[in-house]
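Student: whatever this is, show me its structure:
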Amino acid sequence: MTRKYFGTDGVRGRVGEAPITPDFVLKLGYAAGRVLCEGQSATRGHQRPTVLIGKDTRVSGYMLEAALEAGFAAAGVDVMLAGPIPTPAVAYLTRALRLDVGVVISASHNPYYDNGIKFFSGRGEKLPDEVELAIEAALDGEMGCAESANLGRASRIDDAAGRYIEFCKSTFPNEFDLRGMKIALDCANGAAYHIAPRVFHELGAEVIAIGREPNGFNINDKVGATAPAALCQFVIDNSADLGIALDGDGDRLMMVDAAGELYDGDKLLYVIARGQKAQGRLAGVVGTLMSNLGFQRAIEALGAPFVRAKVGDRYVLETLIEKGWKLGGENSGHIICLDRHSTGDGIISALQVLAALREQKKTLKEACADLEFYPQKLVNVRMASRCDWQSNAKVTAAIGQAEAELGELGRVLIRASGTEPLLRVMVEGREAARVEALADAIAAVVRAEFC
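Tutor: The predicted model follows:
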């Protein structure tokens, strides 16, 4: 069944434009509430379901929070409001408080004028497909209202941040601390601004921070995991031992070493994998189609299997569960440590990197010494409309020729953007000049055929 509203990570868009409007979000809350109530009647009798709502620091969060709260209440669902907290904090609190659903109002790393609604199940995982489809079906119906005696109530969790801080700290080994370490922290003016500094400070680090003064409009603005240049310079200017960059909702991570060099998700996954291998608990690693081939080779050199999922942390998680493995992620910085949390978490991932460095007595640079990244070239070809490039003989011939030249020491990846009329052409191999030439050659054939 084709999805009308839900993407790979909830419902997202520009505020004030469908579907991110107060009337739609009101109805979304009501529809999700009705699905919840129907599920509850089958499993818990007449007990009223309860949802947790958290948000990031966007100014539109106030409006959308109120709309969601009203929709759930109209459906007969109780609401607990957590205020601004990271997306993974909502997943944790939903599970820890034995609630039915967690809802996050956030557009992650997007600018402030975007926003979105994403859901977690009572187990702190993304909602199953069948539940999202049931909510979409309910959205097509009329909005009603429960009888006054059955309306939901709202309350606020005053200690949401404190509970999550203690949970994060619990994932760091008891035998280690961060004393003697100076950490530069970039909170992206987002949901972790009042949480991440306390986590690292309470574990013993000296913390200096940027991106911790949100005003509703500056989330992800020239700061955070998607704009790490500010942190790279901040680390150097303040002689920090390393830097940690989160994104607006706190589920993405980049790190910087003392020299200002950036470490992406692939490199950080490798550091964690090395640590788990040393402890004898690395079953396998899940990457994505965009994971660097050098990263794959390095994981395999550790003696661990590696598989690729589709791009998106949702698909990484699905593959981890299917394989029964615990570690996976994307080069964009979404890292999932299922032995620590049910979803990707920037703070917890950073703590796993720091624990591995502490145990191995290495710096980031030393821990990644055996990791050789292959050169990549990505060309975005803008199309007039979406095209069936897989059936075009000239395009497939160009791809085949490139793959033959690269052999086992490279790869070609062609994929359509999910949000724009773009065809992304990526070539990866050992020789940078050859990689660039092959990527440009394939892109030229695509342009000639479809542009």
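
Student: rest of the way, CA atoms for contacts and neighbours
Tutor: Fine.

Student: contacting residues around stretch 436-446?
Tutor: Under the contact criterion CA atoms under 8 Å, 6 or more residues apart in numbering, stretch 436-446 has outside partners 376-379, 381, 389, 394-395, 398-399, 402, 425-427.

Student: in space, what's closest to Ala273 - neighbours in sequence excluded?
Tutor: Closest residue to Ala273 in three dimensions, ignoring its sequence neighbours and counting by CA to CA, 6 or more residues apart in numbering: Leu282, at 6.6 Å.

Student: next one: Glu261
Tutor: Nearest to Glu261 is Cys232, by CA to CA, 6+ apart, at 6.8 Å.

Student: what segments of the stretch 351-451 of the chain are helices?
Tutor: Taking DSSP state H, counting those that start in this stretch as the test, the helices found in the stretch 351-451 of the chain are 364-367, 393-406, 432-450.

Student: give the burial count for the residue nearest to Glu261, as a bare number.
Tutor: 23 (other CA atoms under 10 Å).

Student: what's the helix or strand harbouring it packed up against?
Tutor: In this structure, Cys232 sits in helix 229-237 according to DSSP states H and E. Packing partners of helix 229-237 (3 or more CA pairs under 8 Å, 6 or more residues apart in numbering; DSSP states H and E): strand 182-186, strand 242-246, strand 253-257.

Student: let's compare: structure for the following, please.
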Amino acid sequence: MGRTYFGTDGIRGRANSKKLNAAIAMKVGQAAGEHFLRGDHKHRVVIGKDTRLSGYMMENALVAGFTSVGMDVIMTGPLPTPAVALLTREMRADIGVMISASHNAYGDNGIKLFGPDGFKLSDEDEVAIEKAMKADQALAQGDSIGRARRIEDARGRYIHAVKQALPEDIRLDGLKIVVDCAHGAAYNVTPTAIWELGAEVIAMGVEPNGLNINDGVGSTHLDAIKARVVEEGADIGIALDGDADRLIVIDEKGQKVDGDQIMALIGTRWAKRGTLRGGGVVATIMSNLGLERYLQGQGLDLVRTKVGDRYVLEAMKAGGYNVGGEQSGHMILLDHATTGDGTVAALQVLAAMVRTGLPASELLHQFDPVPQILKNVEYGETDPMEAATVKDAIAAAEGTLGNNGGRLVIRKSGTEPLVRVMAEGDDAGQVEQVVDEVCEAVRAAS
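Tutor: The predicted structure follows:
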């Protein structure tokens, strides 16, 4: 069955569009609620959100949907995605919902669903919910209609939980840290957690107004935090995205450190400590070839998946791994969280700084990346990937790179009308030429 609503990370789209509006959100609540009405206990759902203006509308619609089929609702207010997953499991809820479009601008929004175990839903569950959305749900009657309440201590619960990811002897005294929360869901919790551990915190991106989430700040807009780290003479910068499941680090020189270097650091340190499971790290096809070579040199494997943290998580669970993530900054550390958690990952990096005494620029340069180029090509109604000219260009590029130990990855975005073209190899000039040739073929066919 084809998917109408769910993509690679829940439902996402322009708020108040045909695909995502209050009516759709209420149907999601009804369908997901009915799907998880299992057993004879009192059923409940935890709903969190980021700081988008449309979050109020989506929250109210979801509450109406869930309560109408007999589920009680617990609302947390603005809270990171991993916090919603955590509270879903801790509060013995049947389902968790995060209202967020992650790193997208404020005009978009989305709905992410978690099962009672705190993990994102399986494909089978999402297909079942989609099917139910197209049918009429059995509405609760009388005293079976659900109740809704807002809890006030959700932030404190999450702060306590993420601090447990560090050994008790780790303190961050003496570290000056810039924390950029993208005017998003972590605007209160992450600066507070890091401050409570002893660091001097310089917070930015912590004044949400409903319209400024990810606007010139956060993990996808790094110029501001790079400048701030250098200006303040900070030891490190921590950049999160709108729902705080993604982390990018800025070293003391103002240089970006992506998810590949962070995975290399955490993976190898855990391996030396004897706590790394699975014998390696799970990442996507987008991770740099340099990471793969580095891990192999350490006697560790790199398992690659399709793009999307849900696919990373599936491979981690199937293979018994506890470290995985994406180059873009999603870090999944299953010893501490059931989904990507930028704050937990940041604390692992900070703990390594404390243990080693090394500056961020040295600690987080675990390997030399292979030259890699990623370009996006926008397309219209016609699918360029079906064009013979594009297929020929891809085949030629794969042949060129493959003969020299390189890689080509070309895929359509799951959230935007973009074709993403990535190539890497030891010859930077060849990589750039190959990417440009494929991009030109895609443009011509669009």
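
Student: can you pull the TM-score for these?
Tutor: After superposition, the two chains reach a TM-score (TM-score structural alignment, normalised by the length of structure 2) of 0.95; 442 aligned residues with a CA RMSD of 1.8 Å.

Student: re earlier: map the residue nearest to Glu261 of structure 1 across to structure 2 for me.
Tutor: If you follow Cys232 of structure 1 across to structure 2 using TM-score structural alignment, you land on Lys226.

Student: ditto for Glu69 of structure 1
Tutor: Per TM-score structural alignment, Glu69 of structure 1 is aligned with Val63.

Student: contacts only, for its match.
Tutor: So Val63 of structure 2 contacts Met26, Gly29, Val73, Ala148 (CA under 8 Å, 6+ apart).

Student: can you pick the most crowded of those?
Tutor: Busiest of the contacts of Val63 of structure 2 [other CA under 10 Å] is Gly29, holding 27 neighbours.

Student: next, the contact list for that residue, please.
Tutor: By CA under 8 Å, 6+ apart, Gly29 of structure 2 lies in contact with Ala61, Leu62, Val63, Ala64, Gly65, Phe66.

Student: any idea which element it lies in?
Tutor: helix 22-35.

Student: against structure 1, where does the helix or strand that that helix is followed by fall?
Tutor: Where DSSP H and E defines the elements, the next helix or strand beyond helix 22-35 of structure 2 is strand 44-49. Taken onto structure 1 by TM-score structural alignment, strand 44-49 of structure 2 occupies residues 50-55 there.

Student: how close does the matching stretch sit to structure 2?
Tutor: Superposed on structure 2, stretch 50-55 of structure 1 shows a mean distance of 0.5 Å to its aligned residues (mean CA distance after the TM-score superposition for structure 1).

Student: residues in contact with that stretch?
Tutor: Contacts for stretch 50-55 of structure 1 (CA under 8 Å, 6+ apart): 61, 65, 77-87, 90, 93-94, 99-106, 191.

Student: restricted to helices, list those.
Tutor: Counting by DSSP state H, the part of these found in helices is Gly61, Glu65, Thr87, Val90, Leu93, Thr94.

Student: and the contacts of stretch 436-446 of structure 1, which two are furthest apart?
Tutor: Distance extremes for the contacts of stretch 436-446 of structure 1: the farthest pair is Gln376 and Lys394 at 22.7 Å, using CA to CA.

Student: these two: which is more packed in?
Tutor: Neighbour tally, Gln376 of structure 1 and Lys394, criterion other CA under 10 Å: the higher count belongs to Gln376, 21 against 16.

Student: what do we get in structure 2 for the more buried one?
Tutor: Mapped onto structure 2 by TM-score structural alignment, Gln376 of structure 1 lines up with Gln372.

Student: my guess is that match contacts Val421. True?
Tutor: No. Checked against CA atoms under 8 Å, the pair Gln372 of structure 2 and Val421 is beyond contact range at 10.5 Å.

Student: so Val69 of structure 2 touches Ala32, yeah?
Tutor: No. The criterion here is CA under 8 Å, and Val69 of structure 2 misses it with Ala32 at 9.5 Å.

Student: which one of the two is surrounded by more residues?
Tutor: Neighbour count, other CA under 10 Å: between Val69 of structure 2 and Ala32, Ala32 has more, with 28 against 23.

Student: now the more buried one, nearest residue through space, not along the chain?
Tutor: Ile129 is the one closest to Ala32 of structure 2 (CA to CA, 6+ apart), at 5.6 Å.

Student: and if you look at Ala148 of structure 2?
Tutor: Val73 (4.5 Å).

Student: any chance of the helices and strands packed on helix 229-237 of structure 1 in TSV with mean neighbour count as columns?
Tutor: Formatted as TSV, those follow (neighbours: other CA atoms under 10 Å):
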stretch	mean neighbour count
strand 182-186	27
strand 242-246	30
strand 253-257	27
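
Student: which residue sits closest to Met426 of structure 1 in space, ignoring its chain neighbours?
Tutor: Leu378 (4.4 Å).

Student: mind listing what that neighbour touches?
Tutor: Applying CA under 8 Å, 6+ apart, the residues contacting Leu378 of structure 1 are Arg424, Val425, Met426, Val427, Ala439.

Student: out of those, which are shared with structure 2?
Tutor: Retained in structure 2: Arg424, Val425, Met426, Val427, Ala439, out of the contacts of Leu378 of structure 1 (criterion both residues aligned by TM-score structural alignment, their matches' CA atoms under 8 Å).

Student: good, we can wrap up now.
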